[in-house]
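Q: whatever this is, show me its structure:
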Amino acid sequence: MPEYLARTVDELVRLRALRDGSATAVIDPLARLTYTELDTGTADLAAALLAAGIGKGTRVGLIMPNGVDWVRIAIAVTRLGAVLVPLSTLLTTPELVTQLRVAAVEHLITVPEFRGHRYRDGLHGVLGLPDDPDAVIRHVELPALRRICSVERIFELSASPEVAEVAAAAAASVSAADPLLIMFTSGSRGAPKGVIHSHGSALGAVESGLRDRCIDRGTRLYLPMPFFWVGGFGGGVLSALLAGATLVTEEIPRPETTLRLLEHERVTLFRGWPDQAVALAHRAETMRVDLSALRPGSLDALLPPEQRARPGARANLFGMTESFGPYCGYRADTDLPESAFGSCGRPFDGMQVRIADPADGTPVPPGTVGEIHLRGPHILRGICGRSREDLLTADGYYRTGDLGSLDKAGFLFYHGRSDDMVKISGATVYPSEVERALRGIAGVRGAFVTDVDRGRGAEVAAAVVHNRTLTTARVRAAARDVLSAFKIPTVWRLLDSDEAVPRGATGKVDIAGLRALLVSEGRAADESPTGSMTGGSA
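A: Model prediction:
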């Protein structure tokens, strides 16, 4: 049976073990699993979960960093027909309580601590949970929650042969229409949303983009995204399963350890953040790391100069949690037609994209900027607490809130968020457009743009991550070559690392925090090569 005909995670895991059983499925610095081991191990774990009270439809939260064990638990949960709720390791206790409530999580599986966050202790402190880890929880703040279980305890569970038979029957009863997971996302200005996807919608979405993302059997894929994001779970875990690839991951990406991992595991495809790739490329030169296994389709900065594309020549794969990852693209190792440079490519099979007038929802002509609407079998099945009528148009399209245009050849160009458009002295500015222009300046590793008001009306403001060679005056001068005068930021902040950029629990930039960073007290030091802020006319 072709991989794309596998309708559920259980079918896919069994099929992969049959076809590629001895191939390595997932690797972290401390462990690795073959596809056979993934199949047998997660079948056993699914039975143990069933014995512990987790069954088809049970909502199971998971908080832990990337690694082989994350994959084992997630696959076991979803094979059984339970609904996986991946939760960010960045969540504060109040944020965690909110997401557990919104998703009606019944069982929470968690590591005790990660990067200073103590998840069970935090819940205990706020809710006064029982000390007995096996006690049934009943609390008015989280009426659905019944148990919190440690990752260590999960792997101590077992099941009788009779329960294992029932678990196998439960897995076989799961259909493509059954819910697979609830994944939280948020806009830069909005509250987190619990997006529901079925087995069929998620697997179909991932499969539709595999070719353009250059993932196939034998690919050794490194992806830095956390698995609690759709980019990590769909773009990494499920992509590897569907393609028969090997996924290489680690808990915390750091330049030195990541580079050694790429070298040791002979990674062939590096997908992720361009800023990270640039930083790794600089470090690789001093560490003398062998990255010769990387092939075209990886991010350009890590490839030899002769394999890099011209600026704008490769598609910016574009998607969202509601579409379960990218819904349009173009082969990552192939140049776009010149007329489509700077585009996101074309919609993948199964996805209908239209551009509509944001005011009345009517379709607009090719080349006209409007709101992107999506329809097809791969879009979300729902959002927690919201009705279908609230989510979709009368003819079944999802209103994304993104602005874009389609050319006559069907290539999609992204123009920013409809709620992020700002007016500067009556002129329209899209922060995403300014960000793209600034990132093309030599020495700039990242750019984050918004509007601020310092009492003189709205101004464009930018936080720029640089390589310690730039000053605000130099960046501003370079910006004049690529931006209209009214789009050039008048408030600047130079940063040595994008870790200084405030982010929410889903990893997206926190716009309120970014504004606070940009207008915080700083000296106007145009010639300072380090973090500074300056205002004034552009």
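Q: contacts and neighbour counts: CA atoms only from here.
A: Noted.
Q: Gly204: what secondary structure?
A: Classification of Gly204 using DSSP: H, G, I helix; E, B strand; the rest coil returns helix.
Q: and the closest residue to it other than its chain neighbours, helix, strand or coil?
A: Closest residue to Gly204 apart from its sequence neighbours, by CA to CA, 6 or more residues apart in numbering: His378 at 6.0 Å. Classification of His378 using three-state DSSP returns coil.
Q: distance of Arg346 relative to Tyr414?
A: 12 Å (CA to CA, to the nearest Å).
Q: correction: Gly41
A: Per CA to CA, Gly41 is found 43 Å from Tyr414.
Q: for these two, indicate the residue with more neighbours.
A: In this view Gly41 and Tyr414 are compared by other CA atoms under 10 Å, and Tyr414 has more residues nearby, 21 against 16.
Q: thought Ser343 was touching the more buried one, still the case?
A: Yes - at 7.0 Å, Tyr414 and Ser343 qualify as touching, with contact defined as CA atoms under 8 Å.
Q: what's the burial count for Asp357?
A: Using other CA under 10 Å, Asp357 has 16 neighbouring residues.
Q: contacts only, for Gly57.
A: Taking CA atoms under 8 Å, 6 or more residues apart in numbering, we find Gly57 in contact with Gly81, Ala82, Val83, Pro179.
Q: also Ile488?
A: Shown in contact with Ile488 (CA under 8 Å, 6+ apart): Val434, Val460, Arg476, Ala479, Arg480, Ala538.
Q: if we ignore the residues flanking it in sequence, what's nearest the fifth one?
A: Among residues not flanking Arg480 along the chain, Ile488 sits closest, at 7.0 Å (CA to CA, 6+ apart).
Q: measure that neighbour to Glu435 for me?
A: Taking CA to CA, one finds Ile488 at 10 Å from Glu435.
Q: likewise for Pro65?
A: Here the criterion is CA to CA. By it, Pro65 lies 30 Å from Glu435.
Q: which one of these two is surrounded by more residues?
A: More crowded of Pro65 and Glu435, by other CA under 10 Å: Pro65, with 21 against 18.
Q: my read is that that one contacts Pro226, right?
A: Yes - between Pro65 and Pro226 there is a contact under CA under 8 Å: 7.2 Å.
Q: hmm, back to that, so the residue nearest to Gly204 makes contact with Glu207?
A: No - at 10.1 Å, His378 and Glu207 do not qualify as touching, with contact defined as CA under 8 Å.
Q: just want to know which of these two has more residues nearby.
A: A count of neighbours by other CA under 10 Å puts His378 above the other of His378 and Glu207, at 27 against 21.
Q: dump the residue contacts of that one.
A: Per CA under 8 Å, 6+ apart, neighbours of His378: Gly200, Ser201, Ala202, Gly204, Ala205, Ser323, Phe324, Gly350, Met351.
Q: to compare with the earlier structure, here is another sequence to fold:
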Amino acid sequence: MSADDNILARVLRRQARERSEHPLLVCDQERITYADAESRSGRLARALITLGAGKGTHIGLLYPNGADFVIGAFAAARIGAVVVPFSTFSTPRELGAQLVGSDIQILLATAGYRTHDYVARLSELLPGAFDSDARAADRLLCPAAPQLRHIAIDYAAANPRTPGSAAPRPELPDGPEPRDGRIGLFGTGRRIRDIGELDPLADTVAEELLAAMERDVDAADPLAIIHTSGSTSAPKGVVHTHGGLLGHQHNLNEIRRLTPGDRLFCNSPFFWIGGFGYALLASLLAGSTLICSDATDASATLDLVEAEKPTVTNGFAAGVAHLARHPSFAGRDLSSMRRGNLYTIMPADVRPADPELRHNMLGMTEAGSVVLLSGDDSDQPEHRRGSFGKPAPGFDTRIVDPGTGADTPIGETGELYIRGPYVMQGYYGRSREESFDADGWFHTGDLVRVDADGFCYFLGRRGAMIKTAGANVSPAEVEKAITKVTGATAHVLGLPDPERGQIVAAVLVTPDATVDTALREHLRQELSAYKIPRRFAAIRPADVPLLAGGKVDIQRLGEIFHA
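A: The predicted structure follows:
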């Protein structure tokens, strides 16, 4: 990897020179080339400079997948600012906490997305922020977000009448034109600055200044603060540098053979590390085309995939299951997809008969996306069932007994520790000692075992292990066994029990919310007796309780057994 590939601005400029009209992103009706991305992000970067942005400025992005996110992220990174994406799933409480916790100074956002009205939400979170007496020299001064100085809203993207809108979004009330041309009226009295008003400001900044600021960015400078999904605790802001994040994606691209000729279809949100690193930054480095969709209509997404002919897929398999259930799916030509992990929508000739015999991947925000993987797309022998591949280049690993702190023998379960140049710098706002041990190891909380050939097997989260009558049970192992026997998705959890401490329970997700009465007997061929759930329940897919981050809410799921 050359020195020019470890800083985002240099990668973008090079790709814009070498493949200017090659598409970088296709998202529903949006399409931007590498040249578009370079010129548009450069113009926004110059406008941000007029607002005081520069090296180290924290710039928040509140956008769904699409060109606005890409342009905003690239613009911030080019001038050395730190990109801080926010989840479109965020509750008002989460958004407010992250605005303050990540010290956002400038926020770029869409006015609304699907059922979310972010203008109203920001007005509620930042009371009085846009009153005239709360501003000084066109800056926000608000105790609720003490570092925040500027907000720019894209009203057009949230208007359902806008061409290319993938889904209806909240219609925003009109207000009088702002007197000063910059801060105007909210829908109910005041309105945040429209992002379109930034564009003329770019003309006041010379191209030479932008180029100089780009030259001042180093590989060791922070590129992004990516929040964890918060499935087991409050989301934490993870700091990654230009060199660390780009260097890691470069290595991963070599393993999965991503090239300029590839078209990657990904359903991972850009605000999480899988979408930001393993999809967006990976595509930029490879010079490939990234395809995504925000459409709520399965038919529209299938139209997009069929027309754009992706060659590679990646993302959350559960997020495309509805596409395979659409009545038109059987008649679609999706033969272009030859590699990837979205098996449900891939052609039958490349789809595995048993996904458990293909290497899976383990990713985490703290590792800058995928940390365990394999470039071997073929079916594996039975003894390698459930493999997650091997550690990615650049990662030192240990498998440690949580009780003793000693390395575990081959085949024994332990916690995965990682260390190396691509691991995060730390959690924003926390000391290094809170993130790493004295020897620099990050304790992932993931329980794994390693076989004699060095292949890793993910068994679950350390805190999720079920302790029943003195024995440890991995929910992931039981879930896999149930899926193998039934074909249904299963969620396994521990329920309190006065005699055993906990008992194993399972909730199956089935169209008719029923459980085969013979399931326990079938599982005797797959699991030791103490691992077989003592209680079963079933729910329909639409009834699965979810957290704001889109993951299953295990606590609420457990309430099914108390109903």
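Q: OK, contacts around the residue lying farthest from the centre of the second structure?
A: Farthest-out residue of the second structure from its mean C-alpha position, per CA atoms, centre = their mean: Glu499, at 40.7 Å. Residues in contact with Glu499 of the second structure (CA under 8 Å, 6+ apart) are Ala469.
Q: same check on the one 10 residues further on?
A: Shown here is Val509 of the second structure, whose contacts under the criterion CA under 8 Å, 6+ apart are Ala488, Thr489, Ala490, Ala538, Ile539, Arg540, Pro541, Val544.
Q: among the residues you listed, which ones are buried?
A: Taking 16 or more other CA atoms under 10 Å as the criterion, what is buried in those is Ala488, Thr489, Ala490, Ala538, Ile539, Val544.
Q: mind checking which of the residues you listed are in helices?
A: The helices, defined by DSSP state H, take in nothing from these.
Q: Tyr278 of the second structure: which of these is nearest?
A: Distance to Tyr278 of the second structure across those (CA to CA) is lowest for Thr489, with 25.4 Å.
Q: could you measure from that closest one over to Asp216 of the second structure?
A: Separation of Thr489 of the second structure from Asp216 of the second structure (CA to CA): 50 Å.
Q: now swap in Ala136 of the second structure and tell me
A: Ala136 of the second structure is 30 Å from Asp216 of the second structure, by CA to CA.
Q: try His250 of the second structure
A: Taken as CA to CA, the span from His250 of the second structure to Asp216 of the second structure is 22 Å.
Q: same question for Ile399 of the second structure.
A: Distance of Ile399 of the second structure to Asp216 of the second structure, given as CA to CA: 40 Å.
Q: more crowded one of the two?
A: Neighbours were counted for Ile399 of the second structure and for Asp216 using other CA under 10 Å; Ile399 has more, 25 against 13.
Q: and for the counterpart of Met361 of the second structure in the first structure, the neighbour number?
A: Aligned counterpart of Met361 of the second structure in the first structure: Leu317 (TM-score structural alignment). For Leu317 of the first structure, the count of nearby residues is 21 (other CA under 10 Å).
Q: re the thing from before, biggest separation within the contacts of His378 of the first structure, which pair?
A: Largest separation among the contacts of His378 of the first structure by CA to CA: Gly200 and Met351, giving 13.8 Å.
Q: what about those two, which has more around it?
A: Set side by side, Gly200 of the first structure and Met351 show more neighbours around Gly200, with 22 against 19, by other CA under 10 Å.
Q: so where does that one fall, helix or strand?
A: In this structure, Gly200 of the first structure sits in helix 199-209 according to DSSP states H and E.
Q: could you do Pro130 of the first structure as well?
A: Under DSSP H and E, no helix or strand contains Pro130 of the first structure.
Q: now Ser22 of the first structure. Nearest residue, chain neighbours left out?
A: Closest residue to Ser22 of the first structure apart from its sequence neighbours, by CA to CA, 6+ apart: Thr34 at 5.6 Å.
Q: quick one: contacts for the alignment partner in the second structure of the one you found?
A: When the second structure is aligned by TM-score structural alignment, Thr34 of the first structure is paired with Thr33. Listed by CA under 8 Å, 6+ apart, the contact partners of Thr33 of the second structure are Ser20, Glu21, His22, Pro23, Leu24, Leu25.
Q: ok, the contacts of Gly57 of the first structure in the second structure: which stay?
A: Contacts from the contacts of Gly57 of the first structure that recur in the second structure, judged by both residues aligned by TM-score structural alignment, their matches' CA atoms under 8 Å, are Gly81, Ala82, Val83, Pro179.
Q: how about Lys531 of the second structure, what's its match in the first structure?
A: For Lys531 of the second structure, the aligned position in the first structure is Lys487, judged by TM-score structural alignment.
Q: for burial, what's the neighbour tally of that match?
A: 22.
Q: kindly report the same for Asp333 of the first structure.
A: Applying other CA under 10 Å, we find 20 residues neighbouring Asp333 of the first structure.
Q: the counterpart of it in the second structure: what secondary structure?
A: Under the alignment (TM-score structural alignment), Asp333 of the first structure maps onto Asp377 of the second structure. At Asp377 of the second structure the chain is in coil, as set by three-state DSSP.
Q: who's in contact with the closest residue to Lys423 of the first structure other than its chain neighbours?
A: Leaving out its chain neighbours, the residue that sits closest to Lys423 of the first structure by CA to CA, 6+ apart is Val429, at 6.1 Å. Contact analysis of Val429 of the first structure by CA under 8 Å, 6+ apart lists Met421, Val422, Lys423, Lys487.
Q: ok, the residues you listed in the second structure: which stay?
A: Among these, the contacts conserved in the second structure (both residues aligned by TM-score structural alignment, their matches' CA under 8 Å) are Met421, Val422, Lys423, Lys487.
Q: show me how to select, in ChimeraX, the buried members of the residues you listed.
A: The following ChimeraX line selects those of those that are buried, judged by 16+ other CA under 10 Å:
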select :421,422,423,487
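Q: the kept ones among the contacts of Val429 of the first structure in strands, which ones?
A: Under the assignment DSSP state E, those contribute Val422, Lys423 to strands.
Q: can I get the kept ones among the contacts of Val429 of the first structure in TSV including distance to Ala17 of the first structure?
A: Shown next, in TSV, are those (distance: CA to CA, whole Å):
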residue	distance to Ala17 of the first structure
Met421	49
Val422	52
Lys423	55
Lys487	54
